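**Q** mind looking at a prediction? Sequence and model below.
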Amino acid sequence: MDRSLHTQIWGANASYWDNVLGPNGNNFYKHLVTPTALKLLAIPPPDAESTDNIEILELAYGNGIFSCDLISLNPNIRVFATGFSCAILRIARDRLDETDVESGLVEIREVDITSERDLSNLRYWPGPRVAFDRIVCKRVFAVKFALVTWQNLF
């Protein structure tokens, strides 16, 4: 299946999946996905003396709920969010606009994580870098493709 067809399919399903999750996540998301991902990320509590950002790359971002959860844990978190569908990213941007998440703490970019070129270009976002502090992907299918592609890159 080519990329344009994938884009059309995900674009058509974006509002459906956003409705399934709801504005704060459904029970599966709230009780299994979020707590497990947060535990694996090992986010430190806020440190009043530290102004260093914790930069998190989120692959297959979805509708933006998770980044709001992250930032509520520590205001020094900065999320670099990627997604395949312009439609779901638009929903995510709208959701962020409706929250009290400070502008600039979440940057959203359209990225195809099955594309070696797109993944390679993440090294230059927001500028040349060696690594992000954490990387998270809560979607199983996306992880499989990303891991195979990343193994070939590094």
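**A** Okay, I see it. From a predicted model like this one, the values you see are computed outputs, not experimental measurements.

**Q** please make it C-alpha for all contacts and neighbour counts, starting now.
**A** OK.

**Q** for the chain, what's the longest helix?
**A** Longest helix of the chain, by residue count under DSSP state H: helix 3-21.

**Q** just checking, what packs against it?
**A** Applying 3 or more Cα pairs under 8 Å, 6 or more residues apart in numbering; DSSP states H and E, one finds that helix 3-21 makes contact with helix 86-97.

**Q** another structure for you, compare them:
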Amino acid sequence: MNQKEINQKNKAIWEANAKVWDESMGEKGNDWHLNLIAPITEELLNLKPQDHLLDIGCGNGIFARRMEGKGIKVTAFDFSEENIKRAKSYGGTIQYAVVDATIEEELNALGSSFDAAVSNMVFMDMPDLAPLFQFLSKTLSEKGTFVFSIQHPAFNSEFAELKEDAVLVKNYIQSSTSKGLALEEQPQEQFYFHRPISEYSKLASKYGFAIDAIEEPVFNRGDIFSKIPPVIVFRLRKNL
């Protein structure tokens, strides 16, 4: 399969899985979102009321609603029509759109004036990140920030075998594509696009960004993910 074919299959998978994901995440998100991802993402964005935030791959809109509740102007998009339908069902004033972040023309239709951008746990699901990074390099304001979180590619991927108090990692450095279940009840396996951390650093540099913060939050519940970070969060700024 070429990249275009993979992307089309990817859309169909997320349309099929949208209902289960919405039911699992609910209005405010699960414990991963509430305890690991959202607080540190909000802190790194450091937005003030009326700042304009672009939420990339918003799913059912959990983070968009969180930020709207703090007075932030939010434009949010996802490539799944069903995800956007479900996001809109929660109400609010968020401007939602169905946009494929791998297609330059669709991204350009979003406009060209954002104070910040965010993408929570999405890049593992995207076959191509270059169009998005290029778009953001042109779209974010001069002092704009871009914060994104992903499954930690060293500790929480197809190459990481969890032990009781350790992780065995194999073939980490190679980018790859696989499929699997994130939720046992979802009807279809989703694609996973594994990239080492250096791949994200190269993308940032290529499109004029500097990484100025990295966070590796852990749970406080006594399991392995209290010792080893299951997610990693990056903040990028324009490299002026």
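**A** Great, that's in hand. Predicted, not measured: the structure shown is a model, and the values here were computed from it.

**Q** let me see the TM-score of these two.
**A** In this superposition the chains share a TM-score of 0.74, using TM-score structural alignment, normalised by the length of structure 1; 131 aligned residues with a Cα RMSD of 2.1 Å.

**Q** in structure 2, what stretch matches the helix or strand just after the longest helix of structure 1?
**A** Going down the chain from helix 3-21 of structure 1, the next helix or strand is helix 27-28, by DSSP states H and E. The alignment of helix 27-28 of structure 1 onto structure 2 (TM-score structural alignment) spans residues 31-32.

**Q** how big is the offset of the longest helix of structure 1 relative to structure 2?
**A** Following the fit onto structure 2, the mean deviation recorded for helix 3-21 of structure 1 is 1.6 Å by mean Cα distance after the TM-score superposition for structure 1.

**Q** give the equivalent position in structure 2 for residue 95 of structure 1.
**A** Aligned by TM-score structural alignment, residue 95 of structure 1 pairs with residue 90 of structure 2.

**Q** for that match, give me its contacts.
**A** residue 27 (Cα atoms under 8 Å, 6 or more residues apart in numbering).

**Q** what about residue 17 of structure 1, distance to residue 2 of structure 1?
**A** 22 Å (Cα to Cα, to the nearest Å).

**Q** next: residue 15 of structure 1.
**A** To residue 2 of structure 1, residue 15 of structure 1 is 22 Å away according to Cα to Cα.

**Q** the two: which has the busier surroundings?
**A** Shown here are residue 15 of structure 1 and residue 2; by other Cα atoms under 10 Å, residue 15 has more neighbours (15 against 6).

**Q** count of neighbours near the corresponding residue of structure 1 for residue 47 of structure 2?
**A** Following TM-score structural alignment, the counterpart assigned to residue 47 of structure 2 within structure 1 is residue 43. Neighbours of residue 43 of structure 1 under the rule other Cα under 10 Å: 15.

**Q** do residue 53 of structure 2 as well
**A** Burial of residue 53 of structure 2 is recorded as 26 neighbouring residues (other Cα under 10 Å).

**Q** list the contacts of it.
**A** When contacts are counted by Cα under 8 Å, 6+ apart, residue 53 of structure 2 touches 72, 73, 74, 75, 114, 115, 116, 117, 118.
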